[in-house]
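Asker: Sharing a sequence plus its predicted fold:
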Amino acid sequence: MIEARELSRRFGSITAVDQLNFRLKTNGITGFLGPNGAGKTTTIRMITGALAASSGSVLIGGKDSFEDVDALRGKIGYLPERPPLVPELSVKEQLAYVASIKGVTLDSSLSERCGITEVWSQLQGELSKGYRQRVGLACALVGTPDLLILDEPTSGLDPHQVESMRHLVKSIGEEQTVLLSTHLLPEVELLCDHVLMISRGRLVADESLENLLEFHGGSLQTAFLDRCGFTESTP
């Protein structure tokens, strides 16, 4: 179980994240939505331990992640929009490096699971955008983390790559807890079973996708605009 309790972050007089409370159920995919500047990135940075909270806590398996960041870091896998891959390393070397940092043995099945077997020995600087995303996802999966955070995993991919990535993420969500941060509402409708939505740093939705759609006439766009304080006529 991953849980945020009164999670807040202030930068001087500005409150970027304001007393968030939510739980992510074990297994399944939760969509994380919000307009630009809503506090999504700040929240993700706090969950991953990259940024300290001003107040509140993040509990992973009942343990406060801020009290022992090193011990819990291996329980979180994170795929940023642009995976930080070393161009001079091969895919195999990159994953071995990540495994060494996490202090785990590299699971050889990751190459097949993430569809990167054919580029296993290739230098990452030579990879296509689609393969870079797949390698980044494999890096995030090293050590079988309790929580996998994906930030715009289909950004910049062609239609075939998008479909392939969706299938992969969907299969991962059947076995692990996934938090999917995206601006693409169709991705949430296709992949997620639950939705968290924030606006101006505050939680405005925490419910199943089914209930959210039912309440807003079957439209996730309407739900997003209503909950975040916009109207459909807003440019």
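Answerer: Received the coordinates, thanks.
Asker: hey, let's count contacts and neighbours off CA atoms from now on
Answerer: Noted.
Asker: can you count the residues close to the residue nearest to G62 when sequence neighbours are not counted?
Answerer: By the measure of CA to CA, 6 or more residues apart in numbering, the closest residue to G62 outside its immediate chain neighbours is M1, 7.3 Å from it. If you count neighbours by other CA atoms under 10 Å, M1 ends up with 15.
Asker: Could you do the one 4 residues further on as well?
Answerer: Using other CA under 10 Å, R5 has 15 neighbouring residues.
Asker: roughly how far apart are it and S57?
Answerer: Plainly put, R5 is 5 Å away from S57 if you go by CA to CA, to the nearest Å.
Asker: Show me whatever sits in contact with both of these two.
Answerer: Overlap of the contact sets of R5 and S57 (by CA atoms under 8 Å, 6 or more residues apart in numbering) is empty.
Asker: Please, where are all the helices along the chain?
Answerer: Assigned by DSSP state H, the helices in the chain fall at 40-48, 69-73, 91-102, 110-113, 129-141, 159-173, 185-191, 209-215, 220-227.
Asker: Below is an additional structure, to be compared with the one above:
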Amino acid sequence: MLKLDGLTKTYAGQRGVSSVSFEVARGEVVGFVGPNGAGKTTTLRMIAGTLEPDEGTVQVLGQDVWSNRQAAQAMMGYLPEHAPLYDDMTPRTYLDFLLSAREVTRKQRPDLISQAAIRTQVADVLDRRIEGLSKGYRRRVALAGALAHDPPVLVLDEPSDGLDPNQKRVTRVLIRELSPGRIILISTHQLDEVVNVCSRLILIADGQVRADQSPADFAAQDQNGQIDEVFYRLTKRPDEAAS
């Protein structure tokens, strides 16, 4: 289980995330949604162990992210919103580098690289320099990097960013295929992606959890079943004009 308990982070005296708590079990694909500045990326960075909370804890399959960071991170695949790529590398050498950093043996790496490349449909560009790849390919190479060590927990920040409709479809199918037996948390601005891929929706606004339910139950709060209308009502600021 992925377990967050009271995560809090303050920036320049203002709380970016305030006492966020939830759990995600194996087999769940959870959509983590909210407006810009709501605290989504901050929360994901704390889960991944790249940002330390002021208060609260994160446990990944029983391992505390801060007291046992290496053990916790070994079980996670993390795709940041702006994942760093090395333009002078090829996807193959990039994935090999990531696996090497995770202390995966040289013998195991070729099969894992091939599996990740096939899953993300970048096998045809494995030996091209990253600097010459399109935005969609670059994003899928970054996703391959998160998947390469075949982790039981995936934390993905905007995995479909920069993908065309066909590539988004492939990525959604991949996430569904990966979900059995895994914990998957996806931050996204695309509510249709949540409806099509996720079994659960967690809405955060102003650094606090405002909803935690199935996408269908969330949408049912609008008489016409419009999920974007419910999202707007729960996240609009007082100074925004009523629709």
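Answerer: Here it is on my side, so go on. Just so it is clear, the model here is predicted, and its values are computed rather than measured.
Asker: TM-score for these two?
Answerer: Once superposed, chain against chain, the TM-score is 0.92 (TM-score structural alignment, normalised by the length of structure 1); 235 aligned residues with a CA RMSD of 2.0 Å.
Asker: about what we covered before: can you put the helices of structure 1 in JSON lines and add mean neighbour count and distance to T26 of structure 1?
Answerer: Compiled in JSON lines, these are given as follows (neighbours: other CA atoms under 10 Å; distance: least, CA to CA, whole Å):
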{"stretch": "helix 40-48", "mean neighbour count": "21", "distance to T26 of structure 1": "16"}
{"stretch": "helix 69-73", "mean neighbour count": "15", "distance to T26 of structure 1": "17"}
{"stretch": "helix 91-102", "mean neighbour count": "19", "distance to T26 of structure 1": "22"}
{"stretch": "helix 110-113", "mean neighbour count": "16", "distance to T26 of structure 1": "21"}
{"stretch": "helix 129-141", "mean neighbour count": "24", "distance to T26 of structure 1": "16"}
{"stretch": "helix 159-173", "mean neighbour count": "16", "distance to T26 of structure 1": "10"}
{"stretch": "helix 185-191", "mean neighbour count": "16", "distance to T26 of structure 1": "16"}
{"stretch": "helix 209-215", "mean neighbour count": "16", "distance to T26 of structure 1": "16"}
{"stretch": "helix 220-227", "mean neighbour count": "18", "distance to T26 of structure 1": "24"}
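Asker: export those to TSV and tack on distance to I198 of structure 1?
Answerer: What follows is the helices of structure 1, written out as TSV (distance: least, CA to CA, whole Å):
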stretch	distance to I198 of structure 1
helix 40-48	7
helix 69-73	24
helix 91-102	31
helix 110-113	32
helix 129-141	24
helix 159-173	22
helix 185-191	14
helix 209-215	14
helix 220-227	9
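Asker: Of those helices, which is nearest T15 of structure 1?
Answerer: Relative to T15 of structure 1, the nearest member of those by CA to CA is helix 40-48, separated by 10.7 Å.
Asker: Average offset of that closest one relative to structure 2?
Answerer: Once the two models are superposed, helix 40-48 of structure 1 sits on average 0.8 Å from its counterpart in structure 2 (mean CA distance after the TM-score superposition for structure 1).
Asker: Tell me which of the helices of structure 1 lies nearest to L123 of structure 1.
Answerer: Nearest of the helices of structure 1 to L123 of structure 1, taken as CA to CA: helix 91-102 at 6.4 Å.
Asker: got a list of contacts for that closest one?
Answerer: With CA under 8 Å, 6+ apart as the test, helix 91-102 of structure 1 has contacts from 73-74, 85-86, 105-106, 119-124, 135, 138-139, 142-143.
Asker: List only those of those residues flagged as buried.
Answerer: 73-74, 85, 106, 119-120, 122-124, 135, 138-139, 142-143 (16 or more other CA atoms under 10 Å).
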